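[1] dropping a prediction and its sequence here:
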Amino acid sequence: MNTAGNSGGGAGRAPLHDLLDLLDLERVDRDIFRGESRSAVVPRVFGGQVAAQALVAASRTAPEDRLAHSLHAYFLRPGDPAAPIVYTVDRIRDGRSFTTRRVVAVQHGRPIFHLSASFQTDEEGLEHQEPMPDVPDPETLTPSAELLPRHAHLFSDPGVADRLAEARAPVDLRYVDDPPYLTAGRPREPRSRIWFRVNGKLDGDLDRPTLHQCLAAYVSDMSLLEPVLLAHGRGGWTVGDVVGASLDHAMWFHRPFRVDDWLLYDQESPTSQSGRGLGRGRIFTADGRLAITVMQEGVVRVPRG
């Protein structure tokens, strides 16, 4: 994955290139890859990074004419941001229409994550979808990178707001409704809608459907459990009134999309219990096509004391 192409100008250029470099895995052997890792806001590797890198590894062993149509993954251990991650790919099946790959991510000799992905050749079939929600235009909304510093005083550590803004710099996120840290103490409908796109243009060698899928996997883990917090009026892990971590993650890719165009991430939580919460998301293109469905369960606990 060559990141030398143009990714746009302005302040977002460097952060997007950093993210693209993060996804540019080193090929150690035919089916073994090595990726760098780094922390996001908490002192562990961001789950979306591991999912995206694992999908990169799987995609590099799949036929070029087949795109991922689904992935299913488990987060097994926290990742160490100070150490590289080794991804080993198992070529489970190559059929006439479908290809299956299994990826294990390893640090310090132990698996921290595993993913199964299925790829398919493009074909025609029956077509229907749910309608896209009616939401404001993204250009009328405030970018999260501007919103976070304004409300740093709400965080358990004011520096967290700056670190969160920096971690999200490659992506322009715009909340349709207030994020959890602005509504702490006021339970509301467990639903969050966010417009997003990467901060730059993917063209030339970078304009490949596989890269768009891997970047979508990266973004998909940023906010999917937030509806759980909204249902209980919790501000979140950054505010300090809950602790949480992703347990598993699944994505289904339905229709073509571009992550450098606006996408709507419509998220909700149907249930939470037993220290776990479930998030369900639908990602729509700006013209209303349902592009991706996402599901995730995570640990969501109230701190003791």
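    Okay, I see it.
[2] only C-alpha atoms from now on, for both contacts and neighbour counts.
    Noted.
[3] contact partners for residue 113?
    The contact partners of residue 113, by Cα atoms under 8 Å, 6 or more residues apart in numbering, come to 50, 73-77, 104-106.
[4] can you do 6 Å?
    Listed by Cα atoms under 6 Å, 6 or more residues apart in numbering, the contact set of residue 113 reads 74-76, 105.
[5] pasting the second one now:
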Amino acid sequence: MSEPDIRATDPVDLMLRVLDLTGGAARTTEDIFTGDSHPMPGGRVFGGQVLAQAVIAAERTTDDDRVPHSMHGYFLRPGDASRGLTFSVDRIHDGRSFSTRRTQAYQDGVPIFSMIASFERETPGLDHQATMPADVPDPDELAAAADAQAIHPLSQRLLADSPIEVLHAEGALYRAAAEPAVARQNVWVRTRRRIGDDPALHRAVLAYLSDLTIQESVLRAHGVAWADAGLKVASLDHAMWWHRPARADEWLLYSQESPSASGGRGLSTGRIFTRDGELVATVAQEIMVRTGAR
């Protein structure tokens, strides 16, 4: 599979092309899809890309009235961003209300990511949610900050921009650690332009951007910045629960915290809210983290 041509497209166009998988036309016990990768300066596939592609592949094998409500995935090996990916979907179960799918992402016949996702035919029921954090600066107030247009290290492309706008309420960790050292942060995120009205695409892009900044509450707790010499970070696993519909091209508050770090691993959790305070998703991720002098 050829590498996407990035010379005549904007970053959002490239993201949408990468998420537009091919294949999977026949309804069988195993469905095969293929997709491209973002070019990455470090050469490794961006984890959020694989998450979103795996969700799209799985959802294309379910009935139209079923939407994803949870996924649990493991990053098995670093992927090569110069090569495409193959996604194999197993139709594990289709019940009256729920469907379960297993998606494996491969390069050169070797699995690099494994996910199980559950889909539901939504019905009315109990409804409550956590409260959005108070006193977080509005994104319009943060847009003029010096780091507002900086490209996050984990999503940096061979492009002028990232497809996702990222605004840190407590200051970014790109160049220097923030003070005080606390195990939480709030980040506003959205795509840089409108991406249409397909709810399935917005759910996938929500998974895509859920892998951005989620690691930072671990770093922030210990006064670590991305630019620190000797820092090594790798995502080990990722879980996500979709609660309510949301548009990924409108501002979303990603409220994150780290309950624990030990044994060279750190756990982060996040809640994603609309600007109006509706909780739309919950995320959890464990990372491997190594520091130079620490």
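    Nice, thanks for sending it over. Since this is a predicted model, take the numbers as computed values, not measurements.
[6] mind listing what the aligned partner of residue 174 of the first structure in the second structure touches?
    Matched across to the second structure, residue 174 of the first structure falls on residue 167, judged by TM-score structural alignment. By Cα under 6 Å, 6+ apart, the residues touching residue 167 of the second structure are 148, 187-188.
[7] residue 254 of the first structure now?
    The neighbours of residue 254 of the first structure, taking Cα under 6 Å, 6+ apart as the test, are 291-292.
[8] how close does it sit to residue 247 of the first structure?
    Relative to residue 247 of the first structure, residue 254 of the first structure is positioned 24 Å away (Cα to Cα, to the nearest Å).
[9] host element of the match of residue 174 of the first structure?
    Using DSSP states H and E, residue 167 of the second structure falls within strand 164-168.
[10] distance from that strand to the first structure after superposition?
    Superposed on the first structure, strand 164-168 of the second structure shows a mean distance of 1.1 Å to its aligned residues (mean Cα distance after the TM-score superposition for the first structure).
[11] in stretch 152-172 of the first structure, what's buried?
    152, 154-155, 160-165, 167-172 (16 or more other Cα atoms under 10 Å).
[12] cool, and stretch 138-157 of the first structure?
    Of all the residues in stretch 138-157 of the first structure, those buried under the rule 16+ other Cα under 10 Å are 138, 143-145, 148-149, 152, 154-155.
[13] what do you get for stretch 235-253 of the second structure?
    Neighbour counts over stretch 235-253 of the second structure (16+ other Cα under 10 Å) mark 235-243, 246-249, 251-253 as buried.
[14] before we move on, what about stretch 47-65 of the first structure?
    Buried-residue list, stretch 47-65 of the first structure, by 16+ other Cα under 10 Å: 47-62.
[15] give the other helices and strands that the longest helix along the first structure contacts.
    Using DSSP state H to define each element, the first structure has its longest helix at helix 47-60. The contact analysis (3 or more Cα pairs under 6 Å, 6 or more residues apart in numbering; DSSP states H and E) places helix 47-60 of the first structure against helix 209-220.
[16] Provide the aligned range in the second structure for the helix it packs on.
    The alignment of helix 209-220 of the first structure onto the second structure (TM-score structural alignment) covers residues 199-210.
[17] hang on, the earlier thing: which residue is the nearest non-sequential neighbour of the match of residue 174 of the first structure?
    Excluding its sequence neighbours, the residue lying closest to residue 167 of the second structure (Cα to Cα, 6 or more residues apart in numbering) is residue 188, at 5.0 Å.
[18] trace the one you found over to the first structure, please.
    Per TM-score structural alignment, the equivalent position to residue 188 of the second structure in the first structure is residue 195.
[19] and its match, which helix or strand is it part of?
    For residue 195 of the first structure, the host element (DSSP H and E) is strand 191-198.
[20] all set now, cheers.
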